[in-house]
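Q: I would like to see how this sequence folds:
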Amino acid sequence: MRYIFFSWLLPFAVTCFARNALAVQYQSSSSLNHTLAVVSTDENFYTQANQLLQQQLDLITRIEQALISPDANRMRAVRGQLTVQTKIVEGFLKRQNRSSPVLCNPTDASPLPGQLDNSQTKIYCSLSAASQELLKLAPVLDQLLSRRGELALVRKLPLINGERQSDPVMAMKPIQRPYLNQPATPFSTTEPNLELTNQPTPRQSTEITSPSTLPIIGRITKTAIANYVPPIQPAIAAPETVLTILATAKQMLTAVQTEFPAGTKFRDSQETTTALDRFAYGLDPQEPQTYAKFLRLPHTGIFRALPTLAYQRPLNTLWNRLQPSVSERYPFPALGNTQGGFNPSLALQVVGDRFKLQDQGVDYSFMVDVGDIPLEKLDHQLKSVALPTREFFLNYQPPKELAALPVERRRFITGKDQNWNQSQVILASATAKLHHTYIVRSLQFQLPEILLNRQLTNLEQSRYIDQLKQIRSSDIILAFRPVRSRTDGSYTILWRVLNELPAPQISY
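A: Take a look at the predicted model:
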């Protein structure tokens, strides 16, 4: 009964709290309306119009983000913000002139009513036209919100000033408020943490990747949980009609910015979003300039090694699988020339307090910290490196058979069963230390799909002999050096390819 009685207040509650949660730069409607009530002057007009135009641009960016987000609360918020913004703009227009259709009709030859000059009239009409254009999105956003409700729980919102739910046990239950700053709870919230199904032994305490995650080529293997099928992430594409409306409104608002007084500035929310994304995952713009002298050397590069969690989807959260991932937006540096789709890369990540190459398939690598040796002093013979390490990196021979590659990979991950005469165990990871240099030998392979999907019998091998010969590979010795660390655990990395060894010839 309570919700029925106050149902007429619910849309206002939705929009106001959406505006407060996801649009910090929005002024409260009461304070803004109070400002708009002041007698209009030229300075007042441009100040108020500047605020409204910027708010409309920000709203367009948030709607664009909500269109491709599976979060129901984000869609719910922009729907409310659209209503609030439309009312605020409408109030401003009415205070400036009460005959908007006449004022903005280009075919009307009557003199301009009121005291708006030509520039103010153009701004006035652009705000009006953009607001009416955005208002077309209201029924579409309602429809899209209902679709988001298929992915996550859309709760009834409490009243705008909060309310207590009736409870037979807790008479003084905490006040609930319609906050939309947290993502909606997805319906599929039972994802198990498969990384905890195989705890490392004490000897494996330095492991980065559990051996259970290594592929077994050509055979069906047991899964960590029997009959478990991970949830399929939604694929969400923004409707073209909505994007057209947003582009039209943005074009109106952008074109009229030249009518404001000189020195008036507007921020591009999309550029801000891009800059924040680059700040979170990419290099700072000045870093390539700082190391320009080193980067002029052949086969060198710079990139940012991120914590491995940056590439993983948190459990029980929704992602739009159509959107590029972090590794797609900021790809790992390529180490050689692409040949037939095979492109060796430096997939260096930070796992805990260690550097580790996240090798795929049957790829494997090993690395050693050689101390504070400048990258410029290293050569293809590793003369600046201690003799035992140098000999091992230069003389190590990979297996010749495909089935032996996963076994060899486990040796470097676990440190077990290493049959070479070394004073130290060679691992696939090393403790991350700033201004230290690391020597890496990386072996990468491109396997045909037929090997990844099934086990071939001797009879079938003759039928697929051409595909079996398509195993491409690379064997590269390189060095990298972290030159800057950040509070999020990432490092700015300089790297250099030292030696490209003959590609391993693998037989099936």
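Q: switch to C-alpha atoms for all contacts and neighbour counts from now on
A: Will do.
Q: what ranges do the strands span in the stretch 401-508 of the chain?
A: Using DSSP state E, counting those that start in this stretch, the strands found in the stretch 401-508 of the chain span residues 429-431, 437-446, 472-485, 491-501.
Q: One more, so I can put them side by side:
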Amino acid sequence: MRYLPLLLLLPFYLTLSLPPASAAEPTNVLERRRPIAFWSQAEYLIQQQLNLIQRINKALASPDLNRVKGAQGQLFVQERRVKQFLESQYPIPEFLCRNGQEDTTIATELDASQRKVYCALYSSTGQLQPIDAELEHRLPMLVGLRKPELLQSARTSPFNRQETIIPRFSPVPDFPDPEPPVIGIPAKRPLAGYEPPFQPAIAPSEEVSAVLSAARKPLLAVLDIFPPSAQIIDSAEATRIADRGDYDLWAIDVQKHAKFLALPGTGISRILPAESYRLDPNQLRNRAQPTVAERFPFVPLLKNNNDYVPRFTLEVADGKFRIPMPGMDYGFLMNLGDLPLDELEINRQNTDILSSEQAKLFLNYQPPNRLEALQAEQRRFLTTKIGAGFIPSLTTPASNQTPVVLKNTYLLRLVQFQLPEEVITGEPISRSDRRYLNLILDTPSSDVLVAFRPVQQRFDGSYIVIWRVLDQFPEPQIVDLHRYVELD
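A: Purely as a prediction, here's the structure:
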């Protein structure tokens, strides 16, 4: 009996002697039990989700096998990140987000704004579920198009034992396209009988595009809900802005020259390096995707009511301004020196700053009206030679290229034609379409005199130029196009 008091006090002693449960657990367990900061995690996941959707968009339009594999792997990782986050905030997302909308009748620790973000992530992730099968279906189509490049993370890995895939075609000789092109007569090729292989054409299905658009929509709808400190960027819009920054004018360019641009017949352009328009035949690409020239065409010089407009066709190559010569287009230019562009007046009554030969060429020149003679004119201004066999050879007072000098004014004359496709490609005209032969061979054209001035050079070698249309000549005609079409 003498030990009875001790037995009665034993439970209290054990309670005091045992450490609390929180003290007995390791630190990392406590960290896992702490509630996750909702806004920082949600901001990260929504940004990653937008990046993923943009990456999938690019992968589905790319012939690169690794891009598709990379998008597929990121989709797998992102789905599990989002699932873990959602379940950490509310264990059953299906109850809280019914039909993509938050159920306000369910009691949770999330406030109204957090519920909207929570359900936006849940809805977007659900929309992306069919994409994995689409990416998996795309992989066999891309196998063998080229030797795949290893992903960045795998290039230095000693465990990478991936065998290279033999490409379907050997490296393509990088011969430039003939310029000016030859139309209507046989022309030699750099390699006899050689035809470069077609690049693949890949068009993502409309259903997949609709799925990706639906997955972006709930994410963009909740961006305004986030705290002001959040910095979420729409990846698709950022890509478009970056693309315009690489090839188009910036807003500040227009603002700097607003006073000059208020004058009639004026404009501003960014003159890109010629390499921007050339496509490397050894670089696999999707030929269904628009090229730089298609995304950022040369700016119009005049406003016309019809579809055809003359354009400010100019590029930079080897430190020179050069006029490209597609089809039957050609032109010539010269440097006038440091003359103010807004006060420049050059016409048949005002030729003081031009020599007699220059005035005759720029103001009185008349393009020929036959196709063969036009092609000869193209070569004349390309080579600056009037004819062969002259010793010394006679040269023209201007050519299609001249060195670039900042803050100098240039005089440019452009002759342009919109040739029918049947003339360019040699596609025969069917018997049923012969009645429309005059309409088919209709060739809109233009002949304009322009002065321009480079005012800034960009780091990529492009130039910002302001220009002004000085005169417009009668539209040149081609009277013998019917000789260069084939009738079926």
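Q: TM-score for this pair?
A: Put the two chains on top of each other and the TM-score (TM-score structural alignment, normalised by the length of structure 2) is 0.79; 438 aligned residues with a Cα RMSD of 3.6 Å.
Q: returning to that earlier point: highest average neighbour count across the strands of the stretch 401-508 of structure 1?
A: Of all these, strand 437-446 carries the top mean neighbour count, a mean of 23, counting by mean count of other Cα atoms under 10 Å.
Q: post-alignment, it versus structure 2, mean distance?
A: Mean deviation of strand 437-446 of structure 1 relative to structure 2 after superposition (mean Cα distance after the TM-score superposition for structure 1): 1.6 Å.
Q: Which elements pack onto that strand?
A: strand 364-371, strand 472-485 (3 or more Cα pairs under 8 Å, 6 or more residues apart in numbering; DSSP states H and E).
Q: for the last one, packing partners?
A: Right, strand 472-485 of structure 1. Short answer (3+ Cα pairs under 8 Å, 6+ apart): strand 472-485 of structure 1 packs on strand 437-446, strand 491-501.
Q: Which of these sits closest to S146 of structure 1?
A: strand 491-501 (42.4 Å; Cα to Cα).
Q: any idea what L382 of structure 2 aligns with in structure 1?
A: Residue correspondence to structure 1 (TM-score structural alignment): L382 of structure 2 is matched to I413.
Q: Next one: the closest residue to its match other than its chain neighbours from T437 of structure 1, what distance?
A: Leaving aside its sequence neighbours, I413 of structure 1 sits nearest to A428 (Cα to Cα, 6 or more residues apart in numbering; 5.3 Å). Distance of A428 of structure 1 to T437 of structure 1, computed by Cα to Cα, to the nearest Å: 15 Å.
Q: Can you give the contact residues for stretch 377-387 of structure 1?
A: V370, I373, R390, L394, L498, N499 (Cα atoms under 8 Å, 6 or more residues apart in numbering).
Q: Trace the fifth one over to structure 2, please.
A: The alignment partner of L498 of structure 1 in structure 2, by TM-score structural alignment, is L470.
Q: quick one: the most far-flung residue of structure 1 relative to its centre from T300 of structure 1, how far?
A: Counting by Cα atoms, centre = their mean, the extreme residue of structure 1 relative to its mean C-alpha position is S110, 53.4 Å from that point. Per Cα to Cα, S110 of structure 1 is found 69 Å from T300 of structure 1.
Q: How about P186 of structure 1?
A: In terms of Cα to Cα, P186 of structure 1 sits 44 Å off from T300 of structure 1.
Q: any idea which helix or strand comes after the longest helix seen in structure 2?
A: Secondary structure of structure 2 per DSSP state H: the longest helix is helix 65-89. Counting by DSSP states H and E, the next helix or strand C-terminal to helix 65-89 of structure 2 is helix 93-96.
Q: Pull up the aligned stretch in structure 1 for that next one.
A: Going by TM-score structural alignment: helix 93-96 of structure 2 matches residues 100-103.
Q: is it true that Q48 of structure 2 lies in a strand?
A: No: under DSSP: H, G, I helix; E, B strand; the rest coil, Q48 of structure 2 sits outside any strand and is assigned helix.
Q: what's around it, how many residues?
A: By the criterion of other Cα atoms under 10 Å, Q48 of structure 2 has 18 neighbours.
Q: who are the neighbours in contact with it?
A: Counting by Cα under 8 Å, 6+ apart, Q48 of structure 2 has contacts Q78.
Q: That one maps to what in structure 1?
A: Using TM-score structural alignment, Q48 of structure 2 pairs with Q55 in structure 1.
Q: what residue of structure 1 takes the place of K407 of structure 2?
A: In structure 1, K407 of structure 2 lands on H435 (TM-score structural alignment).
Q: same question, S22 of structure 2
A: Using TM-score structural alignment, S22 of structure 2 lines up with nothing in structure 1.
Q: Please determine how far S22 of structure 2 is located from L60 of structure 2.
A: 51 Å.
Q: Q255 of structure 2 now?
A: From Q255 of structure 2 over to L60 of structure 2 (counting by Cα to Cα), the distance is 38 Å.
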